[in-house]
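Participant: sequence below, structure please.
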Amino acid sequence: MTHKITLIPGDGVGPEIAQATRRVIDASGVNIEWEVVEAGEALIPRYGTPLPEHVLDSIRRNRVALKGPITTPVGGGFRSVNVTLRQELNLYANVRPARTLPGIVTRYQNVDLVVVRENTEDLYAGIEHRVGPDAAESIKIITRQASERIARFAFELARKQGRKKVTAVHKANIMKLTDGLFLECARQVAREYPDIVFEDMIVDAMCMKLVQAPENYDVLVLPNLYGDIVSDLCAGLVGGLGVAPGANIGTGAAVFEPVHGSAPKHAGKNRINPLAMILSGIMMLQHLGEDEAANRIYEAVLAVLREGKALTYDLGGNAGTSEMADAIISKMLA
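Facilitator: Got it, this is the predicted structure:
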């Protein structure tokens, strides 16, 4: 079977890690026809936006996309391409696994959890305005429909992956109506899954417990803002954003992407670790039902990490982006 996939190389180091990932996936034996479309800062002069409509159309048509990082200005300029993609395509579930990998030095061992983040509302709905010259207001939106949907997604993921516990993370002790509704919905959905342990945790306590004993947690489900913050914390437990894959999944489309930014100062230097995007590609293959190819790549990644000879600078080595991809391909073909 041939899969047609939208490939968005992105900004900064995006094209380099996208090319490395494409080569690794192609070498796995899966049949993919790549439809390459550009998005990012360079398109603004031509289209007035970093995300032209034809990019969205490609994803809608192919239903699956692999995307490199795209620059988002801080404090001004265009709105996040990632947020726009999620809202335009209703990619309501952000999925970010955090798993300990061999050969990567961290303070923790035996971490294996998944953060499931609601992707379409909360403060990230972007409903904000100035209140006079000296104040600004942002409106937090939480709905029953979105809260039930993300809770059910988390429980279904736990069941599919053979995981034992779902933890709903909130601040319902303070935001009793918004986070209270999220927690109420999570508790209601949990009753449908008696085979899975359910608990809830206030978000500040959750952060403390994650840095104390992350091995105690399995699937976390959170509203948008907390999910963004806690998923980066979890990436830090296993080595940082350079090894953090991600997926944005909806009913009609799914976009897979590394979590890290575009790192424009490193662009074109062939030095950035491609693992986050390669691991995102593995998630994409699993989504497509290509488990054999996904496993082949993952085992090759583990072999390269254990060997420790073809690692990029952030992992303690001196290999380039393309050389690390070459090493992974070599392990697959051995």
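Participant: going forward, measure contacts between C-alpha atoms and count neighbours the same way
Facilitator: OK.
Participant: now the helices for the stretch 101-250 of the chain?
Facilitator: Remark: helices assigned in the stretch 101-250 of the chain by DSSP state H, counting those that start in this stretch are 144-160, 178-190, 203-212, 224-237.
Participant: got those helices as CSV, with mean neighbour count and distance to residue 97 columns?
Facilitator: Listed next are the helices of the stretch 101-250 of the chain as CSV, based on neighbours: other Cα atoms under 10 Å; distance: least, Cα to Cα, whole Å:
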stretch, mean neighbour count, distance to residue 97
helix 144-160, 20, 11
helix 178-190, 21, 20
helix 203-212, 15, 14
helix 224-237, 20, 8
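Participant: okay, these in JSON lines with distance to residue 306 next?
Facilitator: Below are the helices of the stretch 101-250 of the chain laid out as JSON lines (distance: least, Cα to Cα, whole Å):
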{"stretch": "helix 144-160", "distance to residue 306": "28"}
{"stretch": "helix 178-190", "distance to residue 306": "39"}
{"stretch": "helix 203-212", "distance to residue 306": "25"}
{"stretch": "helix 224-237", "distance to residue 306": "19"}
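Participant: and for the host helix or strand of residue 44, what are the contacting residues?
Facilitator: Using DSSP states H and E, residue 44 sits within helix 44-47. Contacts with helix 44-47, where a contact means Cα atoms under 8 Å, 6 or more residues apart in numbering, come from residue 50.
Participant: one more, please, to line up against the first structure:
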Amino acid sequence: MQTSYNGIPVPTGGQPIQYANGAFQVPNNPIIPFIEGDGTGRDIWKASQRVFDAAVAKAYGGKRSVKWYEVLAGEKAYRQTQNWLPDDTVKATVDFRVSIKGPLTTPVGGGIRSLNVALRQLMDLYQCVRPVKYYSGVPSPVKHPELVDIVIFRENTEDIYAGIEFREGTPEAEKFIYFINNEMLQGTKKKVRLDSGVGVKPISITGSKRLVRAAIKYAIDNNRKTVTLVHKGNIQKFTEGAFREWGYEVATKEFRDQTITERESWILGNLEQTPGLTPEENAALIEPGIEFAPKEFGDSIVAEVKDVIAKIGHSHGNGAWKSKILINDRIADSIFQQIIIRPSDYSILATTNLNGDYISDAAAAQVGGLGIAPGGNIGDGYAVFEATHGTAPKYADKDVINPGSVILSGVMLFDFLGWHEAARLIESSMEKTIQQKFVTYDFERQMQGATKAKTSEFATRMIENM
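Facilitator: From the prediction side, this is the model:
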């Protein structure tokens, strides 16, 4: 552990968060690095830190406090060090394990891909966690936003984030396409066009299972009733489809006592509704039209029914399955409709990378947009919480932007640390402030009779409402 990073001394009176045996040890005065962010990030962080400190002081009466430690990234880092992402910043984020950041600019003309990419790779932050929850009073484009309470677990290291691409017309692309066409697709009607850019979509059993495992553990710890595996397995059977299959394996082999799959619930539910139902009759109920299918298919469904009853009939039957966590799956395009017309049916979504990217923003639109959408990148022993929106440079230093995304990312951080009292204080004071229609311009223009508040004024009112 260094005594300073980027020439900035580590705060005195604080201690680093430790991690051992799969658990964090959080002192009462943890040192937590922060990156204020570019553009509007400067105003947002000032407001957010005041809210965080007030909530901790109110919740714990001085027995706990955060020692915030600024580390440099983005424009501020470049001005001071001629480096968009100094090595010391990465080192501090690793050494202190848990950090928070505002929005950062990706520099024009190259430089860093993004801070998230660098930290994700170094710290193996394989979970992108995005809670999507409605706070009363927030303007919304849907009729019943209050029904939305979803946590999205997006795999964060594979799929398109692996970054394996070859530009059209390059020798690398030509070589890759030649290999695919003449080796892998030889003898088939499939061919990759020679003028294509190409990318590789890796989805591994390791990456998939650990993401689903984290989602199910979260469901257990937070009394969530469903975990939905989101995929495009009807088209991409060996990547997206495999994600689905591996997810079910985690549920049924590692969390057998706590989970029930959707098909298992149908089988046990049918048997409870009609005692004495034969396996053949049960199979016909879960697969309508089975009599028209090949005999081998019908036999496999009957065997599935018998297997479920034999293995979990005693432990999960007689209605016991209704208290278990339901594991189901949905096709990716379908889930966009589902979270709009039936949001209360969904609690946790476990997704591959690209699907989760789209769904996170689409879901956030129902509850106020990215301005109040928090996020976290989490791995085994490390976490970086962050604003999910951009830097909006034209509003920089004007004290007008909604600080909600960073503030609610702080709620995630405090819950992660186990400081739930501070987290609930922040949530309730934000909701009360919004209900009072004392809001920043993005909400004020959508709310009749609202008062337009500055970023700093919104934070002050939140503190008063604690």
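Participant: related to what we said a few turns ago, which residues of the second structure does the helix or strand just after the helix holding residue 44 of the first structure align to?
Facilitator: As assigned by DSSP H and E, the chain's next helix or strand after helix 44-47 of the first structure is helix 53-62. With TM-score structural alignment applied, helix 53-62 of the first structure matches the range 87-96 in the second structure.
Participant: before we move on, what about stretch 85-99 of the first structure?
Facilitator: Stretch 85-99 of the first structure maps onto residues 119-133 of the second structure, going by TM-score structural alignment.
Participant: so how far is the first residue of that stretch from its last?
Facilitator: Its start and end residues considered, stretch 119-133 of the second structure measures 27 Å (Cα to Cα, to the nearest Å).
Participant: distance from the helix holding residue 44 of the first structure to the second structure after superposition?
Facilitator: Compared with the second structure after fitting, helix 44-47 of the first structure deviates on average by 5.7 Å (mean Cα distance after the TM-score superposition for the first structure).
Participant: what are the ranges of the strands in the stretch 1-150 of the second structure?
Facilitator: Listed in chain order, the strands found in the stretch 1-150 of the second structure under DSSP state E, counting those that start in this stretch are 4-5, 8-9, 18-20, 23-25, 31-35, 67-70, 98-101, 127-133, 149-155.
Participant: spatially central residue in the second structure, please.
Facilitator: residue 129 (2.0 Å; Cα atoms, centre = their mean).
Participant: need the contact list for that one.
Facilitator: Shown in contact with residue 129 of the second structure (Cα under 8 Å, 6+ apart): 151, 152, 153, 154, 375, 376, 377, 378.
Participant: apply 10 Å and report the result again.
Facilitator: Residues in contact with residue 129 of the second structure, defined by Cα atoms under 10 Å, 6 or more residues apart in numbering, are 151-156, 215, 349-350, 356, 360, 374-378, 385, 412.
Participant: same question, residue 325 of the first structure
Facilitator: Under the criterion of Cα under 10 Å, 6+ apart, the neighbours of residue 325 of the first structure are 17, 19-24, 273-275, 278, 301, 304, 310-311, 319.
Participant: give me the distance between residue 258 of the second structure and residue 264 of the second structure.
Facilitator: 13 Å.
Participant: for these two, indicate the residue with more neighbours.
Facilitator: Using other Cα atoms under 10 Å as the criterion, residue 258 of the second structure and residue 264 rank with residue 264 on top: 24 against 17.
Participant: just tell me the aligned range of the helix or strand that contains that one in the first structure.
Facilitator: Take DSSP H and E as the rule and residue 264 of the second structure turns out to sit in helix 262-273. Using TM-score structural alignment, none of the residues of the first structure align to helix 262-273 of the second structure.
Participant: doesn't residue 5 make contact with residue 64 of the first structure?
Facilitator: Yes. Counting by Cα atoms under 10 Å, residue 64 of the first structure does reach residue 5; the two are 5.6 Å apart.
Participant: quick check: neighbours shared by these two?
Facilitator: 58, 255, 284.
Participant: all strands of the stretch 351-466 of the second structure, in order?
Facilitator: Secondary structure of the stretch 351-466 of the second structure (DSSP E, counting those that start in this stretch): strands at 374-378, 383-387, 438-439, 451-452.
Participant: can you check which part of the first structure the second one sits on?
Facilitator: Spelled out, that is strand 383-387 of the second structure. The aligned range for strand 383-387 of the second structure is 254-258, by TM-score structural alignment.
Participant: the matching stretch vs the second structure, average offset?
Facilitator: By mean Cα distance after the TM-score superposition for the first structure, the fitted stretch 254-258 of the first structure averages 0.9 Å away from its aligned residues in the second structure.
Participant: isn't residue 12 of the first structure up against residue 72?
Facilitator: No. Taking contacts as Cα under 10 Å, residue 12 of the first structure lies outside contact range of residue 72: 11.3 Å.
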